[in-house]
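In: fold the stuff below for me.
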Amino acid sequence: MIFRWKAVLMFAFMVILTSGCAGKTEINDLGLVMAVGLDKGKEEGTIQVTAQVARPADARGQTGAPSGQTGEPIWSSTATGDSIFTAIRHLGKHSSRRIYWAHNFVIVINEDLAKEGIADILDFFTRNHQLRMRTLVVVTPDPASKLVSTITGLEVVPGQAIKDLFQYSSITMAAPKTEMIDLQSAYLSDSTHPVLARLSLEEHGISNKKPTAKANIKQIELVGTGVFKNDKLIGTIGPEDTKGLLFFLENVKSGAVAAQCPSNPDKFMTVELRYQKFDATPTYKDNQVGFDVKLKSSVQVVEAGCPFSLKDRQQVKELETQIEENLKGKIEKIVHLAQKEYKVDFLELGKVFNNRFPAEWKKIVPNWEDEFTKAKISVEADVQIKSSVLLYQPTQSGKKNEGY
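Out: Down below sits the predicted model:
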């Protein structure tokens, strides 16, 4: 009897140990998607999906491909269907591996498709249990299939290259960093409308094997912002105007601003934004919505095309005033675009108002778009030059001859 119980317990123990392998999938059976591109299909009402799949053995940067390998770090393929899901299933007809989305870096949407609406795209990728909500979402004027299939930059996997572009987007200030969770939040919001970064293929790269005076290798570049009303793309904002937008949406860490030399208007200086404090304070008086927008920034002189010293307070004040007008102008420009041109709140000001005046917000939220376009928004900028990095005196030639 004791032996029989021991046998039963041993059998149960073995079942517990082996049950973890049930339904297992070998990694060699998976096609790990690094980026996905979405375009309109050739036939009306269809969508084209391009999956960029990593080839792990060839993504190590090998210059010569061993037997059975191509030397290409990615494998890209397209399929078309009536929906994203059916298109992905069609990918399986010619893919020897099961498409797996958990490692996807970015979703690239062509602007023609985005103009028709991205609600179905948002619904599919938020339902997909494999997809991470931290996946980047961008739009492009180029074919998305081409952008996700082009090997550019320092990374051998294009999806990785696109992701890494956004590591320093808070410094370049060329495009917002929007992840799937941000897109879904803005879409479901009762006031905020989504914005997505714009990417395009631009000729910047120079061949090392055939150097030329002109760049002829296309690189993926951040080129501004796509503005949505609900789920439809309604316009774009260039990189220069995007700088004003990012103060509202992100914690801007740095940026470059050029200004005329106080002593010589024909020459220029460049300062770097170092520490920013940005506030949009809502007001509500006589049933009028308003916002007092204030930016305080400490800057450093990083390039002087003319003699300049922090000891000359008059020069310092003139330079600070120029930079203040520059930054104020960028913020006022993006406010104008939001209120008067696109007439949608992509600045998240409705969220700010709700936090300060929740009771009043309940009354005006049904007509927020109208209230937003009529809101009085004042802008102030306060800039202080804290240092000139390592140089406190102007850089001057040590030569005494006039010709130097």
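In: all contacts plus neighbour counts: C-alpha atoms, from now on.
Out: Will do.
In: check which helices and strands the host helix or strand of Lys163 sits against.
Out: In the assignment (DSSP states H and E), Lys163 maps to helix 158-165. In terms of contacts (3 or more Cα pairs under 8 Å, 6 or more residues apart in numbering; DSSP states H and E), helix 158-165 is packed against strand 30-40, strand 106-110, helix 144-149.
In: now those in CSV, with mean neighbour count and distance to Lys93?
Out: Shown next, in CSV, are the helices and strands packed on helix 158-165 (neighbours: other Cα atoms under 10 Å; distance: least, Cα to Cα, whole Å):
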stretch, mean neighbour count, distance to Lys93
strand 30-40, 24, 13
strand 106-110, 25, 22
helix 144-149, 23, 18
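In: one step back: now the helix holding Lys163: buried residues?
Out: Residues of helix 158-165 classed as buried: 158-163, 165 (neighbour count, 16 or more other Cα atoms under 10 Å).
In: using CSV, lay out those together with distance to Gly20.
Out: As requested, the buried residues of helix 158-165 are exported to CSV (distance: Cα to Cα, whole Å):
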residue, distance to Gly20
Pro158, 35
Gly159, 32
Gln160, 32
Ala161, 36
Ile162, 36
Lys163, 34
Leu165, 39
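In: another one to check against the first:
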Amino acid sequence: MRMRKLSAMVLLFVLALITVSGCWSRRELNHLTIILGAALDLKNDHHYITVMGTDPTQGGGGKERSQGSGQGSPFVVTSAEGKTIFEAARNLSLIMPRRNYWAHCEVVLVSEGYAREKGLRELLDFFTRDHERRRETYLIVTRGQAGEMLKVMPTLSQYPAREIIEQIRLTRISAKGLVTILNDFIAQSEGVTRTSLVNYMDIRNYGGNPEIPGQGEEKVQAGAGVFYNYKLIGLLNTRETRGANWLRDNIKTGVISFAPEGEREKNTVLQIDRVKTKMKPLLKEEGGQVKYTIEVTGSLVEYGGKADITKKETVKMLEKACSEEIEKEIREIWKKAQRELKTDIFLLGDKFAHAYPFLLKTDPSEWQEFFMALELELEVKTKINSAGVRGKPV
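Out: Okay, here's the model as predicted:
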């Protein structure tokens, strides 16, 4: 009898599980807009958010019409404002008849004005507090309105956001940009230096139909934004960005244009194949010193000099000229960081703290004062492995 009751109870329990099974938090695809990119601007002292989304049920062939795209575009660009970022994001639902899904948002653009006035603390809180939003999202600062960047028609990609990401990744080829994700930005902003560099992009006009928004425009890499304590404090051009990358050990490849000895024009180009950087932090009674040894190995891909390149002395002369050009580039950005920006954009504070752990307790403002008096000892060595198949210049 007891076994029958037990069996009946088990059966009822199993039937109950079957009838109540399901996902309470399920989301139907036809009720969602997949957010691929977002942008933040200031409007009337409010947060003004612009998102680029796509219809997941269309498989890349959505029906919505976007601002900056034509009929039948696979994406939609929509904007809304609010007193907070979250309120602005929720206000998007007043315009789009679907719920925004943020898990696939790959890039966030912030206008220069927003970054200077508001800083990025609230943005980072918005993206890190909710499990749906990813910390691996790329971060970019833009000249002018960030939302306009998402409206520029893509040239070789289906979506503007994806094209921006590809441009960021390709900055490794020139070494004149950076790859900064939210996680990296947070780690650097909470480090000894409180400083981070973020890609800086601009829109360039090259003509087109002015009646079609986003046409006749292209997105270009313009350097880097310098952040201290989560706020934008300055900008670097592309040359200065590469100069900073030398000391941040971020250069793996790229090209260096330089003038051979006796020439005025930078008509000779070295393609960088390998870079080896050694850095040694030193504390002295009279202050600090950082010693850098940078070894660059590459191939000559263009030569505009007059000397016979088949001769060893010519190759040695070119190696010396290239090393001097790299050293000049580094010293220029070192001077700007110490005298103009007055902040450690090279993240040396973290390197010093690793060698001298007591520096971890140093106040960020004290470290910046220490950095401004820091001495740089620099040695650049260039080795040309290949001068190409042509010997004497044409």
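In: sorry, back to before: what's the helix holding Lys163 of the first structure aligned against in the second structure?
Out: Counting by TM-score structural alignment, helix 158-165 of the first structure pairs with residues 160-167 of the second structure.
In: what's the end-to-end length of stretch 19-37 of the second structure?
Out: Start and end residues of stretch 19-37 of the second structure are separated by 40 Å (Cα to Cα, to the nearest Å).
In: again, but for stretch 332-350 of the first structure
Out: From its first residue to its last, stretch 332-350 of the first structure covers 17 Å (Cα to Cα).
In: mind listing what's buried in it?
Out: Neighbour count says stretch 332-350 of the first structure has 332-335, 338-339, 342-350 buried, by 16+ other Cα under 10 Å.
In: try stretch 384-394 of the second structure
Out: The neighbour-count check on stretch 384-394 of the second structure (16+ other Cα under 10 Å) flags 384, 387 as buried.
In: contacting residues around that stretch?
Out: Stretch 384-394 of the second structure is contacted from outside by 297-301, 303-310, 315, 319, using Cα atoms under 8 Å, 6 or more residues apart in numbering.
In: next one: it to chain centre, how far?
Out: 36 Å (Cα atoms, centre = their mean, to the nearest Å).
In: got it, and stretch 261-272 of the first structure?
Out: On the basis of Cα atoms, centre = their mean, stretch 261-272 of the first structure is displaced by 31 Å from the centre of the chain it belongs to.
In: can you list the residues that contact that stretch?
Out: Here stretch 261-272 of the first structure makes contact (Cα under 8 Å, 6+ apart) with 254-260, 299-307, 315, 318-319.
In: what are the buried residues along it?
Out: Across stretch 261-272 of the first structure, burial judged by 16+ other Cα under 10 Å covers 261-262, 268-272.
In: what about the match of helix 158-165 of the first structure, how far off from the first structure?
Out: Taken against the first structure, stretch 160-167 of the second structure registers an average deviation of 0.9 Å after superposition, with mean Cα distance after the TM-score superposition for the first structure.
In: which residues in the stretch 1-150 of the first structure form strands?
Out: Using DSSP state E, counting those that start in this stretch, the strands of the stretch 1-150 of the first structure run over residues 30-40, 47-54, 74-81, 98-100, 106-110, 136-140.
In: to Thr281 of the first structure, which of the helices and strands packed on helix 158-165 of the first structure lies closest?
Out: The minimum distance between Thr281 of the first structure and these falls on strand 106-110, with 34.2 Å, by Cα to Cα.
In: what's the lengthiest helix in the second structure packed up against?
Out: Ranked by residue count and defined by DSSP state H, the top helix of the second structure is helix 312-336. Packing contacts for helix 312-336 of the second structure, counted by 3+ Cα pairs under 8 Å, 6+ apart, involve helix 238-247, strand 254-258, strand 375-386.
In: just those: most buried one?
Out: Ranked by mean neighbour count, these are led by helix 238-247 with a mean of 23 (mean count of other Cα atoms under 10 Å).
In: give me the mean deviation of that one from the first structure.
Out: Looks like 1.3 Å for helix 238-247 of the second structure (mean Cα distance after the TM-score superposition for the first structure).
In: so what secondary structure elements neighbour the helix or strand harbouring Glu366 of the second structure?
Out: Assessed by DSSP H and E, Glu366 of the second structure sits inside helix 364-372. The contact analysis (3+ Cα pairs under 8 Å, 6+ apart) places helix 364-372 of the second structure against no helix or strand.
In: list the buried residues in it.
Out: Quick answer for helix 364-372 of the second structure (16+ other Cα under 10 Å): 364, 367-368, 371-372.
In: one more: stretch 90-101 of the first structure?
Out: Those would be 90-91, 97-101, for stretch 90-101 of the first structure by 16+ other Cα under 10 Å.
In: and the gap between the most centrally placed residue in the first structure and Ser169 of the first structure?
Out: Geometric centre of the first structure, nearest residue: Lys177, 2.8 Å, by Cα atoms, centre = their mean. Separation of Lys177 of the first structure from Ser169 of the first structure (Cα to Cα) stands at 7 Å.
In: got the contact list for the residue nearest to Ser207 of the first structure when sequence neighbours are not counted?
Out: The shortest distance from Ser207 of the first structure to any residue other than its chain neighbours is 7.0 Å, reached at Ile217 (Cα to Cα, 6 or more residues apart in numbering). Ile217 of the first structure sits next to 202-207 when contact means Cα under 8 Å, 6+ apart.
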